[in-house]
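*Asks:* Based on what follows, work out the 3D shape:
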Amino acid sequence: MLPSAPDVTAAPLAPRLRLVLASNSPRRRQLLRELGLSYEVRLREVEENFPPHLVRAEVAEYLAAHKAAAYAPDLAPDELVITADTIVCLDHDVLNKPADAAEAVQMLQRLQGRAHDVYTGVCLLCGDGRRVVFSDQTRVHFRSLSRAEIEHYVATYSPLDKAGAYGAQDWIGMVAVTRLEGSYFNVMGLPVHRVWEELEKLGAVRLG
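*Replies:* So this is what the prediction gives:
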């Protein structure tokens, strides 16, 4: 089980910009902590709708940038906000967070026995106006699951806050995921290798 995340965390790194994480996800908080980054959490309600012509990575990047735009007016010049959005794609369908347990079961029934793609879009927006938007893709292979296994997972872990109705770090990830092509952390909700790379390019962090 993931440890609870404080709103502010200390770290051995010396950030050149004050980092703001605009996410309520405990998984993203954990990943940034494990990168050794110091950050503050700020939350606000942002609608997660997207234009219907967008597909796959375009959807994830649009949603991340859309979230960041909501924080732009309040950013100080020495701040950088990190926003992210993770989606699950099965064929041409985008599977976002299920509305209820019944929809979660339906999603997992569609995913079981098949491979699907997970995209996480990320936006890094600086208070001085600089902006970077990118995404990462991971191919996830599921073994076939019984109805009982699916219903057990949904009832026990209540994955209504997760795209595609599952978390790879949960029980279902251990029993269902047979193979990954790409970053595991991307499936958790943040492609930390790309986040670190882009923060370095922006001069936002330094070691020591």
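*Asks:* Please make it C-alpha for all contacts and neighbour counts, starting now.
*Replies:* OK.
*Asks:* What residues of whichever helix in the chain runs longest count as buried?
*Replies:* The residue-count maximum for a helix in the chain (DSSP state H) belongs to helix 57-71. Neighbour counts over helix 57-71 (16 or more other C-alpha atoms under 10 Å) mark 57-68, 71 as buried.
*Asks:* Remind me what the helix or strand harbouring residue 116 packs against, helices and strands.
*Replies:* Per DSSP states H and E, residue 116 falls inside strand 115-126. With contacts taken as 3 or more C-alpha pairs under 8 Å, 6 or more residues apart in numbering; DSSP states H and E, strand 115-126 sits against helix 57-71, strand 79-90, strand 131-142, helix 184-188.
*Asks:* any chance of those in JSON lines, plus distance to residue 41?
*Replies:* Output for the helices and strands packed on strand 115-126, formatted as JSON lines (distance: least, C-alpha to C-alpha, whole Å):
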{"stretch": "helix 57-71", "distance to residue 41": "12"}
{"stretch": "strand 79-90", "distance to residue 41": "9"}
{"stretch": "strand 131-142", "distance to residue 41": "19"}
{"stretch": "helix 184-188", "distance to residue 41": "18"}
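*Asks:* Between the buried residues of helix 57-71, which sits nearest residue 180?
*Replies:* residue 57 (17.7 Å; C-alpha to C-alpha).
*Asks:* There's contact between that closest one and residue 119 in this structure, I believe.
*Replies:* Yes. Using C-alpha atoms under 8 Å, residue 57 is in contact with residue 119, at 6.0 Å.
*Asks:* Next, the structure of the following sequence, for comparison with the previous one:
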Amino acid sequence: MIPAFILLASASPRRHEILDQLGIAHGILRVPAPEGEDEPRLPGEAAADYVRRTAQDKARQAVAWLAGGGHPADIPSAWPGDWMQAPILCADTTVILDGDVLGKPVDAADAAAMLRRLSGRTHQVHTAVALASGGRLLEACQISLVSFQELSDTEIQQYCASGEPFGKAGSYAIQGRAAAFITHLSGSHSGVMGLPAHETTQLLRQAGTSR
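*Replies:* Got it, this is the predicted structure:
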């Protein structure tokens, strides 16, 4: 059974919307982020390992923050019982091309450089999901292949000017204007958005908490 209520340790509106779409009641944890926008890769760490470790680290940080006095920012009005006992869901999404992690751009020039690399090519999107529940840490990873059309300099400039690339792994949002760039998707649309619906639901079922 899926837990009646969970805590989502993410400020991402896309992950919030996906849980709403699935009918999963949830509160929001806004855990203070470590210094820096993206967690650095460890020396010699493969890109695929990096995304899984990052999701697991987020879950551990959320558990520690809550135990140290942190409080959910938003809790459903029908929350039953002690929210301290609720499972905590975390996720991390990474765009990988040629073994490189394309994280969130630092500025327009960085975003344009990433989009030029993605232009006319197929890349991987890894979204790792971690669920801290009852002293256990459950995890899964969904991998999608996304193919881009050839992008002109004008298209890249206009897209960067829209502001959409900022705060997005790989400098694009599949649910936004960048949908027009994608010629083929093999995998999970929700996974590329930031929270794979199937894998998330399976993890919640594994948590073993009754509705």
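*Asks:* circling back to that earlier point, out of the helices and strands packed on strand 115-126 of the first structure, which gets nearest to residue 8 of the first structure?
*Replies:* Nearest to residue 8 of the first structure, of these and by C-alpha to C-alpha, is strand 79-90 at 13.9 Å.
*Asks:* what do we get in the second structure for residue 156 of the first structure?
*Replies:* Matched by TM-score structural alignment, residue 156 of the first structure corresponds to residue 162 in the second structure.
*Asks:* how near is its match to residue 155 of the second structure?
*Replies:* Residue 162 of the second structure is 11 Å from residue 155 of the second structure, where distance means C-alpha to C-alpha, to the nearest Å.
*Asks:* With neighbour numbers in mind, choose between those two.
*Replies:* Set side by side, residue 162 of the second structure and residue 155 show more neighbours around residue 155, with 14 against 11, by other C-alpha atoms under 10 Å.
*Asks:* What strand or helix carries that one?
*Replies:* helix 153-161.
*Asks:* So for residue 57 and residue 119 of the first structure, which residues contact both of them?
*Replies:* Residues touching both residue 57 of the first structure and residue 119 (C-alpha atoms under 8 Å, 6 or more residues apart in numbering): 135, 136, 137.
*Asks:* on that earlier part again, and the buried residues of helix 57-71 of the first structure, which two are furthest apart?
*Replies:* 57 and 71 (22.1 Å).
*Asks:* can you pull the contacts of residue 110 of the first structure?
*Replies:* Going by C-alpha under 8 Å, 6+ apart, residue 110 of the first structure touches no other residue.
*Asks:* Distance of it relative to residue 94 of the first structure?
*Replies:* From residue 110 of the first structure to residue 94 of the first structure the distance is 12 Å (C-alpha to C-alpha).
*Asks:* what does residue 137 of the first structure give?
*Replies:* Remark: distance between residue 137 of the first structure and residue 94 of the first structure (C-alpha to C-alpha) = 14 Å.
*Asks:* more crowded one of these two?
*Replies:* Neighbours were counted for residue 137 of the first structure and for residue 94 using other C-alpha under 10 Å; residue 137 has more, 22 against 18.
*Asks:* How about residue 148 of the second structure, nearest residue that isn't a chain neighbour?
*Replies:* residue 182 (4.6 Å; C-alpha to C-alpha, 6 or more residues apart in numbering).
*Asks:* For the aligned residue in the first structure for the one you found, give me its contacts.
*Replies:* Counting by TM-score structural alignment, residue 182 of the second structure lines up with residue 177 in the first structure. Residues near residue 177 of the first structure by C-alpha under 8 Å, 6+ apart: 140, 141, 142, 143, 168.
*Asks:* so what corresponds to residue 30 of the second structure in the first structure?
*Replies:* Using TM-score structural alignment, residue 30 of the second structure pairs with residue 43 in the first structure.
*Asks:* okay, now the residue nearest to its match when sequence neighbours are not counted: neighbour count?
*Replies:* Leaving aside its sequence neighbours, residue 43 of the first structure sits nearest to residue 22 (C-alpha to C-alpha, 6+ apart; 5.6 Å). Using other C-alpha under 10 Å, residue 22 of the first structure is surrounded by 22 other residues.
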